[in-house]
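>>> 3D model of this:
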Amino acid sequence: MIGCHYHRLGSDGEYELFESTADTRSNWDPAIQHGSPPLALLTKAIEELTAGSGLRAGRLTLDILGAIPVAPVRVRAWVERPGSRISMVVAEMQAARPDGEWRAVARVTAWLLAPSDTSDAVTDRFAPLVEGEAADVAHSWEGAPGYLETVSWRRQRTAEGAAAVAWMSPLTPVVDDDETTALQRLALVVDSANGIGAALDPQKFIFMNTDTSVHLHRLPEGSDFAVRARGSIGPDGIGATTAEIFDRQGFIGTSAQTLLVLRAP
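This next block holds a predicted model:
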């Protein structure tokens, strides 16, 4: 491991420039990035833009607009829909084409909401998860270098037919030695729901997600997160993965992903 996902390279007008490290590499193809580091970097851009606003993220949606190369990228964030109680903020990542022209490769759209005291009305749909003994095999891509090595994986032993559960902890910061917030740490693992809840054998099928949408009724805390995920595959090469997300204190939200399913060559 290099020790972070991105190195800061400076700025170019409204864009921040970053070098993508080998720690961003996808398990599907080492030339492209796993979805988690871009989600975390764009979440960081949104948090930095809105610091001091008094609003907090209620939803983060990553849309992967094209193959994200392990190469220099640039990032910008802007307020799409301003508001004192409800605001939409967008962050975009661009990478250079072979001819040098920049193209958008990923975008995160966030709904930020104004907190208020509803502590007397708290409800959780799911009981907290307690980490148990880890399974012998952490995931189906054992030995794949890159992003997967930057996370501590503790796949749980679950009953036959039950949703898969994995506890995960990111091991490296998003950018250089910058402090990584709890929301960014969650972003560094939640895109992995597709792999955790895989309904297909990755030796026989490729099932890459085009997006990851995370809904949070409570902000995450700490560095340890559990994802309980289940994939569903349709008859026409399209699937979906849905998941419940937990930290050590309990249930914090849900995620959903759209999948393109292809037979492996």
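
>>> going forward, measure contacts between C-alpha atoms and count neighbours the same way
Will do.

>>> residue ranges of the strands in the stretch 1-150 of the chain, please?
6-12, 15-20, 56-64, 73-81, 86-96, 102-113 (DSSP state E, counting those that start in this stretch).

>>> Following the chain past the helix or strand hosting residue 208, name the next helix or strand.
Taking DSSP states H and E as the criterion, residue 208 maps to strand 205-209. Downstream of strand 205-209, the next assigned helix or strand under DSSP H and E is strand 211-216.

>>> Excluding covalently adjacent residues, which one is nearest to residue 75?
residue 93 (4.6 Å; Cα to Cα, 6 or more residues apart in numbering).

>>> swap that for residue 191, sorry
That would be residue 36: by Cα to Cα, 6+ apart, it lies 5.3 Å from residue 191.

>>> The strands of the stretch 1-150 of the chain into a markdown table, with extra columns for mean neighbour count and distance to residue 181?
As requested, the strands of the stretch 1-150 of the chain are exported to a markdown table (neighbours: other Cα atoms under 10 Å; distance: least, Cα to Cα, whole Å):
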| stretch | mean neighbour count | distance to residue 181 |
| --- | --- | --- |
| strand 6-12 | 15 | 15 |
| strand 15-20 | 19 | 19 |
| strand 56-64 | 22 | 13 |
| strand 73-81 | 19 | 18 |
| strand 86-96 | 21 | 17 |
| strand 102-113 | 21 | 16 |
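
>>> run this one through as well so I can compare:
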Amino acid sequence: MDLSSVAFFTLDPDGKPDGDVLLPTDLARSSWSTEQVHGVAISGALARTAERTVADLGRDDLRPARHSVDLFRPAAMKPFHLSAEVVREGPRICLVDVTLRQDGERVARASVLFLVVATPASGEVWSPTDEHRPPPAEVAPPTTEPRVPFVHSEAGWSQRFGDHQNASRKTSWSSAVPIVRGEPLTPYQAAAATADGASLVTNWGSEGVQHINTDITLALARLPRGTEVGLAALDRVEHDGIAVGTAAVFDRDGRIGEVVMTSIVNARRAVDFTRVEYADDGTVRDA
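Predicted coordinates:
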């Protein structure tokens, strides 16, 4: 299967020369509504703009350490107009704000903190010993091509989402989709896009996904080695329809960070994964 055209966006040929106007593809459509773009694509697009902004500064000594996204309006299947502002650039820090606009209105925003890589401290500090691992290589061989995520629950590892509609703890393993067609996917873009999947691993229960996330905060101690990224549910708290979920972020070499997100109940439009099946080329069919 030729996956070279699989991506969330194409460049708008009538946009600005720097390519900050993106057109969503069918792969960017949300499971909540066919008229909306899902958070994976939005977060990836915001990360792409932040990363390009820092590159334009000539700062190859910086690495993204915190990626915070607010999703305060539904993003429509319309052109994405993305702009960035360097809030602060210093010797060891750079803070970039990115705004997504559609039809002149702000739809989402990101605050991205870049830090300089330094020599590790010599002292010893406590850290958890839990290990999170991807599926066995014979189940999910290492790849750079996008594919349907693998999910783990009490049913084991599989790409059949209907197998995992249960109340057990979830882990996902994704080979991320390119943000823009024809552009190489960077590790930061892969991590930022995949981070929206923390809503899946923390909010997916026996009746499907009944909460929709309103934000994403991804904190990274290092970038993934490649574009394969895992998420493992760590914690979840819910009261009065508001949920807070935390997920570990890992690659084939171990943990690299965490995602925290808040979600609001959306049970009347729950995403029922027993009704659909996904293919690597982005097509969806009835189960």
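
>>> care to give me the TM-score?
Superposed pair, TM-score by TM-score structural alignment, normalised by the length of the first structure: 0.82. Supporting alignment: 243 aligned residues with a Cα RMSD of 2.7 Å.

>>> Pull the residues that contact the longest strand along the first structure.
Ranked by number of residues, the top strand in the first structure under DSSP state E is strand 250-263. By Cα atoms under 8 Å, 6 or more residues apart in numbering, the surrounding residues in contact with strand 250-263 of the first structure are 124-129, 190, 194, 204-220, 233, 237-246.

>>> Any quick PyMOL command for the buried ones out of those?
Per 16 or more other Cα atoms under 10 Å, the buried members of those correspond to this PyMOL selection:
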select buried, resi 128+129+190+194+206+207+208+209+210+211+212+213+214+215+216+220+233+238+239+240+241+242+243+244+245+246
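
>>> Can you tell me what the residue nearest to residue 191 of the first structure aligns to in the second structure?
Per TM-score structural alignment, the equivalent position to residue 36 of the first structure in the second structure is residue 40.

>>> ok, its match - contacts?
By Cα under 8 Å, 6+ apart, residue 40 of the second structure lies in contact with 192-197.

>>> Pick the one among these closest to residue 180 of the second structure.
Checking the contacts of residue 40 of the second structure against residue 180 of the second structure by Cα to Cα gives residue 193 as the nearest, at 12.2 Å.

>>> check which helix or strand covers the closest one.
Short version, using DSSP H and E: residue 193 of the second structure is in helix 187-195.

>>> which residues in the first structure does that helix match up with?
With TM-score structural alignment as the criterion, helix 187-195 of the second structure aligns to 182-190.

>>> after superposition, how close is the matching stretch to the second structure?
Compared with the second structure after the fit, stretch 182-190 of the first structure shows a mean deviation of 1.4 Å (mean Cα distance after the TM-score superposition for the first structure).

>>> Run through who's touching that stretch.
Contact with stretch 182-190 of the first structure is made by 36-37, 39-41, 43-44, 151, 168-170, 174, 219-223, 225, 227, 245, 255, as judged by Cα under 8 Å, 6+ apart.

>>> what does stretch 102-114 of the second structure give?
Against stretch 102-114 of the second structure from outside (Cα under 8 Å, 6+ apart): 46-47, 50, 62-76, 78-81, 93-101.

>>> The same query, at a cut-off of 6 Å, please.
With Cα atoms under 6 Å, 6 or more residues apart in numbering as the test, stretch 102-114 of the second structure has contacts from 62-73, 93-101.

>>> cool, stretch 202-210 of the first structure as well?
Residues from elsewhere that reach stretch 202-210 of the first structure (Cα under 6 Å, 6+ apart): 64, 258-264.

>>> Sounds good, over and out.
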